[in-house]
Structures are given as C-alpha cells and as structure tokens.
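K.L.:
I'd like to go over a predicted model; first the sequence, then the structure.
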Amino acid sequence: MRPRLMLLVVGFLMLTQLLPLRANASEAGSSLEAERSKSGVTMVAGGRGHGLALKQDGTVWAWGLNNYGQLGEYGQSYDRYTPIQVQRLSSVIAIAAGNEHSLALESDGTVWAWGNNSNGQIGDGSGRPGLGHSAPIQIKNFSSVVAIDSGANYNLALKSNGTVWAWGDNSFGQLGDGTTNERHIPVQIQGLDSIVAISTGTEHSMALKTDGTVWAWGNNASGQLGDGSTTHRYAPVQVQGIHSAVSIATGGSHSLALKSDGTVWAWGNNSYGQLGDGNTAEQHAPVQVQGLASVTAMAAGVRGGHTLAVRSDGTVWAWGNNASGQLGDGSQINRSSPVQATHLDAVSAIASGTSHSYAVKSDGTVRSWGLNNYGQLGDGSKTSRFSPVPIAAFNPVPYAETLLYRFDGTILDFDQHYMLWKRTGDTMLWLYNRADKSQVMVYDSYGSEDKVSQAMLSDDGVIYTLVYNGVPVSYYWKQGKVLHRWEGQTQYGTNEYPDGTVVYTLYGTTYLYSTREGKLLYSFSGSGKLEYREVVFSGPGEEQYPYGAWYRVDGGALYGIRI
C-alpha cells in the first residue's frame, strides 16, 4: 500500500505553448515548510508486532499486527503494512504500545486505549477476553495524566502531582499495589511520590524520582529490579547505586538508567548481551555499559532482549539480541557491547518493539529495522530488515513533483526526465526534455492519414503506433531514428496500481477510490484519465526509495495529485 493521499490539484493554465507552472518562491517555501512541520513525526512506539507514530499535528498512526484491533481502525482486524490513521484522536501528546494494545495521552490529560483487553489493560472495567476495542475509548474518571507507558499486558500512568497509577495484568506484582490481583481500572501505586518518569517491561516496572533515584517492582527472576536479589517485589524498592539518573528504560527482563553524566547503566538478564558490559553474565545490580558516553535517550525491546541508545551527535547505538537484525548494524550477530546502527544520523527519538526498532530523525522522518513478519516496519512489505529503512508514509515527498504542464495537444506518457505528447489532430509526436526544456519531433504525418493512435516511453526511447488502413503498426524510436517496426501491437503494458485503489468511470465522471480506506479520494467530470506512476527519489545521505503518485492527464494538461 502506498502512502496516504493528500489531494493537491494544481491550477490550470490556458496556454498554447509549453509552460511549466512557477510559484512565488518565498510564499511557496514558507507554506511547504509549514506543511512539512505539521506532517512530521515526533514520537514512535513499538509493540509485539505493531508500531505507532505521533505526528506534530496531534494525530496518531499505526501499522503492523492488528489481531486485536490494536491499530485503532474501528471494526477491522486486518494487518497493515503501511501506516493508517488511528480514529477518534486529534490532540495527542504521547503514545505507548503494549503486546497487543495501544495507549494515547491527549493534551487535556485524558488517556485513551484500544486493542486487547484480556487482562483489563484497556481500563474500561471489563477485562474479559473477546471484549477488546478496535477504536480508542477514554478511560473514565482518570485525568491530569502527564506521561504513559505500556508493558506486555499492563500500563502505567504518571499524574501531574507526581503519583503513579497502574492497571492490567499483575501476575508478578508489576502494578505495584502490594498484590498480584489483576486490575481493570487504574489503581494508585502506594509509597511513590515526586515521580518524573515511568517505564514498563514485560512484567516489571520502574519509576524515576526528582532526586535522581530509581525505584522498581514486579518480576525479579533475573535481577531486573536492581536490588541485589532475585525476589519478586509487589511494591517499589530502590535500585542500588543509582543517585543521579535523568532517564530510565525497561526491557523484557533487563533495565537501564541514564545518568546525568551521559553514561548508561544496566542490570538484569544478559543472555544476549543486552546489558552491554561485554559479556553475557546476569547482573543483579547496575553495571556500566561499555564505551558509551554522551547518551541522550534509551529504549529497550520488550521480550526481544535488545537495547538502543542515542548519542548527542544524533547517532544510534545498539546491543543485545540481533537474530532479526533489530540492532540495525547490517548483521544478525548478537552484540554484548554497543555497535553503531548504519545509515542513521540526526536522530531525535527511538523506540523498540519485541524484535524491531524505530528512529525518528530531526526532520520528522522515520526509519525502521528488524523483524517484519506482521508488517511492523511499516515499509509496505513483510521483509525483515537488518539495516534501517525509511517508512515512506512519513518521509516528505520532494515538492518539485507538484507540477503542471500544458501543451497544445495531449500528454501520452511521462517519467522523471521526459514527457511524450502529440499535437492536436494526432499529426505530430514530440518528446520533451523536462531538464533543459528542449524537445524533438518523433513523428510527423506530413499530411498523410497515418495518425498516431498510441505512444509510450520505453527505457531508452519511444514506442508509438500508427494505423494503416485499419491495421496497427508499431515503431521503436531512439535518438532520432526508427530502429524497429512490427505489425499488430497496440498494448504496451499496464501500471500496477497501489493495493486497494480502484479507478472507474460512471456517467462521465472518473473516480479514484480506496478500498483499504473505504473512501473516495478524488474525482473529476468530463474527458481525461488518471495515471499512476512510481518514481525514485533520493536525498543527501539517503538511500534511494520509490514513491508512487497519481496524475491526471486531461486535454494536454498534466496535474499532480499528491499521494
């Protein structure tokens, strides 16, 4: 499925000569930058098999596994390989993803949840299998929230008064209320105040106090609570030796703290090297991650056993489990000390799913890598990636492709470099060079009845068809010469449309309809046709990536319809 459509129909120029549309540079530049700002991503979150993104305009987008409706598409449970917008949300400031459920925090301090509710993680008071929600619902009587996080099947929320609240699965005391009782509505964690940050793992939790100390509770089988023991704790206990923490992160069964000096400390399960201390020995108290300084952010894979960190220079470093390429170093080799993820710089935010990872760049674009069996990388495929790839839906399209050309004839074909058009009356066929604005004549009937019926660009030339006494004859033309001639060919192939997109005409009106989105995307009346083309773009330091777009060809005019 291609990126979502944003219709941008360019105006019409009534000219008899070839003329590209030119806009006021300063006005166009400012409006385009404003549009980029609104569409940029600020935050990402990873679940077991799905991903979430928060845009600057307050909307939430989701992709990947959707078996419990965790993508927030009402009444649907289809997996999505590219992002779709979550319904009912428009002013979100934070997001979180659990195993098969999702959370959003709105600017008014309310919390919204959707997806699996088998352990009460939606917070609606039911908590029975089969009563999940495929679209967000508000958690009632719960407000003044400033931060959220989701564990495997439970959640934490931090209120503006520094208290922490929890709900969902409580098998190991991860809700911190002194019991192992499942909670279907939020309950306050006792003995915690002055909290500034929270973090959830598979079955254990952490909180950071204003004094820089870290507190933990829940499953402690691998020492992930950092209190020097392997005893499960049903209420918060203090992590040993951490007094100047500024950030925390919780993985499946390991934990991390970022100190004010930019160093990272880790403890708990280390079977994949996820503690980053150069070995695979379990640690029940914090140890320093080797060779890593100037860190500004961290993320840990729930269940997957890998860890990510962003340094002040915008580079991403990773260590631990790499079976699915979730470290992003181009390999599948586990790492017990940090390695740099490839092709990543200027990163402002990161997130980890079970065996996949995300990074947000400072320009609001998103990269993903790792396991992709449910489409959780959002790149339109189910192919796992060992190095970061762009999620095209969040990558700004070069605005040069918002275009209009008009000829005194009809445009037949076009690509990034050329346009093929025939003059009114079908007597002449012209090839126009978009780069230098020059053109050459491919065919002229010279007064004969042999008019052009079809024409298209080939890889390195032009193929066109003339009709002699009702018999089509086709020609292959290149650099001013006809190199081949054959009879009978009238079709040159078809374009593959984006998944779920249908074009049809009824009573003189042409419609572009998305079966995936269930809505009409574009329509026009009268003559003309819609063409879908895929071109390849690249930017400074970026790998090339394909981008698909629809165009309307009508009466010699070419309209760009933004996708």
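P.N.:
Good, I have the coordinates. Numbering: from 1, shown residues only.

K.L.:
For the rest of this, base every contact and every neighbour count on C-alpha atoms.
P.N.:
Noted.

K.L.:
now the helices for this protein?
P.N.:
25-39 (DSSP state H).

K.L.:
What residues does the most centrally placed residue in it make contact with?
P.N.:
With distances taken as CA atoms, centre = their mean, I391 lies nearest the centre of the chain, 4.6 Å away. Residues near I391 by CA atoms under 8 Å, 6 or more residues apart in numbering: T82, T365, V366, R367, S368, L377, G378, D379.

K.L.:
Including neighbour count and distance to A285, could those residues go into CSV?
P.N.:
Below are the contacts of I391 laid out as CSV (neighbours: other CA atoms under 10 Å; distance: CA to CA, whole Å):
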residue, neighbour count, distance to A285
T82, 25, 41
T365, 21, 37
V366, 28, 34
R367, 24, 33
S368, 29, 32
L377, 35, 34
G378, 31, 37
D379, 26, 39
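
K.L.:
just these now: which is nearest G162?
P.N.:
V366 (31.7 Å; CA to CA).

K.L.:
I'd like the distance between the nearest residue to the closest one once chain neighbours are set aside and V339.
P.N.:
Spatially, and ignoring its direct neighbours in sequence, V366 is nearest to V360 (4.6 Å; CA to CA, 6 or more residues apart in numbering). Look at V360 and V339: by CA to CA, to the nearest Å, they are 19 Å apart.

K.L.:
hold the first one in mind and look at this next one:
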Amino acid sequence: MTLNVRAVSAGKSQTLARLQTGEILGWGGAGSGRYSPGNIDICSPRRSNRDPVYVGQSERFSSASAGYGVSLGVTMQNEVLVWGWNPIGIGGIDASSEIPSLIESIARPVSVAAGQSIFAALDEAGRLYTWGLNVDHALGRTTEHMNTLPGIVYGLPALQAVALGDNFMIALSRAGEVFSFGSNSVGQLGLGHLRNAATPMPVRIAASIKSIAVGATHVLALCRDGNVYAWGSNQYGQLGHRRQRYDSQATLLEMPEKISVLAAGMHFSLGLTEAGHVYAWGWNGFGQLGTNDTQPRSTPTKVQGLAQVQAIAAGEMHALAVSKQALFGWGNNEVGQIGGAAQQQLIPFPFWENG
C-alpha cells in the first residue's frame, strides 16, 4: 500500500502516521490503535502483527501525539480524542481501550501533546490546558487533586507549541519565548538551578525560538536561524557534548549543518537539516541513532541511508523519518512499531512506502 504521510509521532512503543486524508495509521503496542481485548499490558507487551491499523472507525485528524502507551488526537471537528493504556482514569476516561474516547472539556483545540501520565493541549487562542498526575508540579497550575482533569495554565502568553518530558513541560510562545515548569532534577527547566517550578518560568535564550523538542530529561530548542540550544541531562551525550553531565542553562550546540526540525527521544536527539539529512546523538542502546551499532554518541552523527527527508520523530527507543519514497524506522522494534524490521534495527529500514 502506498501512502501520503504528512506527519509522524513516536511514543513508548507505538508509531502514528497522519495521512494527507487526515486518517491515522498506527503500528506497535498500546496507543497504536490496535484493538486488544481485556487489559493492555504496557510493561510486557506481546509481539503484534507488523501491519498497521487505522485509528478509530472513520475519524479524520488534524494533529496527533504518541505518548507513554497513550495517544491523543485532534479531529477535524476540533475534538480531543484519547486511546491506549489508561488504567487510572487520567483525563476522566476510566478505561484502557484502543477505541478513541472524547475528552470534552477543551474548547477549540488545535494541537495536543501526550507524555507519561501528563498531557496537554493548545486551543485556537494559544491557551494551554494540562491534565494528569501533578507530580513535581508538572501541570503548572494549582490543584488539590493529584490526578486532575484538564484546566488552563495561567501566566503564559499565547502559545504556539508545548512539549512534555518526565514530569515537566516546555512551552513556546508565538513570539518565540520559552517557558518551563515542573521537575528540574538535572536542569531540564533551563533556569540555571535545580529547583522545581510550580508555575511557568521564562527560559533565558539569546535568540528567538522557532520550535522545541523534549526527551525524558533534556530539551532542544531550534532558533529561526537554524542554530540549536540544548539543556538538561547529558548522561549519554544527548546535549551534543561531553563537557558535563547536565546543563541547567541553554547552551549553544555545534551542528555540522543548519537544522530545520528537531526531535528528542528518551535520552537521544535527532536533527533534520535544511538539505534533508538526519543527524543523531545521545543514547544508542537499541540502535536508535541509526549508526549500525549500539554505542552512544556525544556529537551529532549523520545517519546514513537517508535522503530528502521531510519529517522526523523520536520515541522512547525508536526513531522515524519520512522521505518522498518511504517511511523509515530504526531502533527498538519489540512490538512492531517499525513494521517488519528486525527486533533491534540498527540502520534505517523502509517499512512503509510513501506516495
């Protein structure tokens, strides 16, 4: 089957591809849309059919995000849907099902972000809604409930994007300013210290930021001129250097080419250049850097076998790239999140034809 993939998202063990039609195809484990009777076991997923499924019956989506076994989507009718592993009723949905359920309390949403027990959405006015488990003030708002329903985060300008890490969030304003809140154990908030932040705080960066990408405990920020700033954990070199184990302030990353898109996985990073090349750095235990080995890299390394790449995504331990010819994947493939590739795929594998 030939597809026209417009966007991709990678989560814990699922892959989502949004087509030109607005339909979403899913591969892999929980949150992929693959119907599983009974409870979904996210810790010990069974190997599944390597073919994709369509998410929902006849839904068309304008945005989608794959998280830690749970996925979110915004429909063409401006509704937020959730599906996947949700046994503790996050967002008021007390079920674990691959059949999408409606989250009713978000007005006119335009984009969503799914994490590990924390979730977010932006509406047309650029307001930020958050919900989930408010560990370390990860939701950026005062609430009496640990497991709280969607609500607006105040004290922010109009936003264009939000990205989630492990119990923290990074928000990007329409003016190119970065804000952070939540856990800050390794400087992932970029505030120059290691104290948690209960409300949004501005991150000092000497440039206007175009986009952001967030891993488990590190952050990447893309400037409008193609330069990249990074901060947070650097245990595996995911900040692109080996000077220290973490940076609590935004530090300019040296890239061999100008970057147009960034993606961040659990402890690794990806950069797509203006020329359509892909660079990878950081943790590589499952081959998620695509370098034909499992050795970490502390400097951006070009991923071979890719050309004319249009989009990238990074999951917990797998990576994706969309070219004019195919949808490529590499890294962990235990439950078929990159189709019929090897269980540990060390180089990019074209697992679906792109039309």
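P.N.:
Nice, I can see it. Since the structure is predicted, the reported quantities are computational estimates derived from the model, not experimental observations.

K.L.:
hmm, back to that, ok, now how distant is the aligned residue in structure 2 for the residue nearest to V366 of structure 1 from F351 of structure 2?
P.N.:
By TM-score structural alignment, V360 of structure 1 lines up with V322 in structure 2. Using CA to CA, V322 of structure 2 is found at 11 Å from F351 of structure 2.

K.L.:
so what sits against both of the two?
P.N.:
F328.

K.L.:
quick revisit: my read: the match of V360 of structure 1 touches A311, true?
P.N.:
Yes. With contacts counted by CA atoms under 8 Å, V322 of structure 2 reaches A311, the gap being 5.1 Å.

K.L.:
Next, count neighbours for the aligned residue in structure 2 for Q340 of structure 1.
P.N.:
Matched by TM-score structural alignment, Q340 of structure 1 corresponds to K302 in structure 2. For K302 of structure 2, the neighbour count with other CA atoms under 10 Å is 19.

K.L.:
what about the residue lying closest to K302 of structure 2 once chain neighbours are set aside, neighbour count?
P.N.:
Distance criterion CA to CA, 6+ apart; nearest residue to K302 of structure 2, sequence neighbours excluded, is Y279 at 4.3 Å. Y279 of structure 2 has 23 neighbours, counted by other CA under 10 Å.

K.L.:
and the gap between the counterpart of Y279 of structure 2 in structure 1 and V41 of structure 1?
P.N.:
When structure 1 is aligned by TM-score structural alignment, Y279 of structure 2 is paired with W317. Look at W317 of structure 1 and V41 of structure 1: by CA to CA, they are 21 Å apart.

K.L.:
T250 of structure 1 now?
P.N.:
According to CA to CA, T250 of structure 1 stands 23 Å off from V41 of structure 1.

K.L.:
how about T383 of structure 1, what's its partner in structure 2?
P.N.:
Looking across to structure 2 (by TM-score structural alignment), T383 of structure 1 lines up with Q343.

K.L.:
Provide a list of residues in contact with its match.
P.N.:
Counting by CA under 8 Å, 6+ apart, Q343 of structure 2 has contacts N332, N333, E334, G336.

K.L.:
Tabulate those residues in CSV, adding columns for distance to Q57 of structure 2 and neighbour count.
P.N.:
Rendered in CSV, the data for the contacts of Q343 of structure 2 read as follows (distance: CA to CA, whole Å; neighbours: other CA atoms under 10 Å):
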residue, distance to Q57 of structure 2, neighbour count
N332, 28, 26
N333, 26, 25
E334, 26, 20
G336, 22, 24
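
K.L.:
Sort out for me which of those residues are in strands.
P.N.:
Using DSSP state E, the members of those that fall in strands are N332.

K.L.:
now, among the contacts of Q343 of structure 2, which is nearest to Q77 of structure 2?
P.N.:
For the contacts of Q343 of structure 2, the nearest to Q77 of structure 2 is G336 (30.6 Å; CA to CA).

K.L.:
so the closest one sits right up against N49, yeah?
P.N.:
Yes. Assessed by CA under 8 Å, G336 of structure 2 is found in contact with N49 at 6.9 Å.

K.L.:
wait, doesn't the match of Q340 of structure 1 sit right on G276?
P.N.:
No. The criterion here is CA under 8 Å, and K302 of structure 2 misses it with G276 at 11.1 Å.

K.L.:
excluding its backbone neighbours, what's nearest the equivalent of S247 of structure 1 over in structure 2?
P.N.:
Using TM-score structural alignment, the partner of S247 of structure 1 in structure 2 is S211. Of all residues not flanking S211 of structure 2 in the chain, L222 sits nearest, at 5.2 Å (CA to CA, 6+ apart).

K.L.:
mind checking what that neighbour lines up with in structure 1?
P.N.:
Using TM-score structural alignment, the equivalent of L222 of structure 2 in structure 1 is L258.

K.L.:
OK, contacts around its match?
P.N.:
A245, V246, S247, I248, V264, W265, V295, T296, A297, M298.

K.L.:
Next: L19 of structure 2.
P.N.:
L19 of structure 2 neighbours (CA under 8 Å, 6+ apart): L3, N4, V5, R6, A7, L25.

K.L.:
corresponding residue for it in structure 1?
P.N.:
L19 of structure 2 maps onto K55 in structure 1, by TM-score structural alignment.

K.L.:
One more: S9 of structure 2?
P.N.:
Per TM-score structural alignment, S9 of structure 2 is aligned with A45.

K.L.:
Run a quick neighbour tally on that match.
P.N.:
Residues near A45 of structure 1, counting by other CA under 10 Å, number 28.

K.L.:
cool, the one 4 residues further on as well?
P.N.:
A count of neighbours around G49 of structure 1, defined by other CA under 10 Å, yields 27.

K.L.:
How much space separates the nearest residue to it once chain neighbours are set aside from S387 of structure 1?
P.N.:
For G49 of structure 1, ignoring the flanking residues on the chain, the nearest one in space by CA to CA, 6+ apart is L65 at 5.1 Å. Separation of L65 of structure 1 from S387 of structure 1 (CA to CA): 21 Å.

K.L.:
Look at these two and report which has more neighbours.
P.N.:
Neighbour totals were compared for L65 of structure 1 and S387, and L65 leads with 25 against 20 (other CA under 10 Å).

K.L.:
is it true that the more buried one touches G378?
P.N.:
No. The criterion here is CA under 8 Å, and L65 of structure 1 misses it with G378 at 10.5 Å.

K.L.:
Need the residues touching each of the two.
P.N.:
By CA under 8 Å, 6+ apart, the residues touching both L65 of structure 1 and G378 are R80.

K.L.:
residues touching the nearest residue to G120 of structure 1 once chain neighbours are set aside, list them.
P.N.:
Closest residue to G120 of structure 1 apart from its sequence neighbours, by CA to CA, 6+ apart: G127 at 3.6 Å. Counting by CA under 8 Å, 6+ apart, G127 of structure 1 touches N117, S118, N119, G120, Q121, G168, H184.
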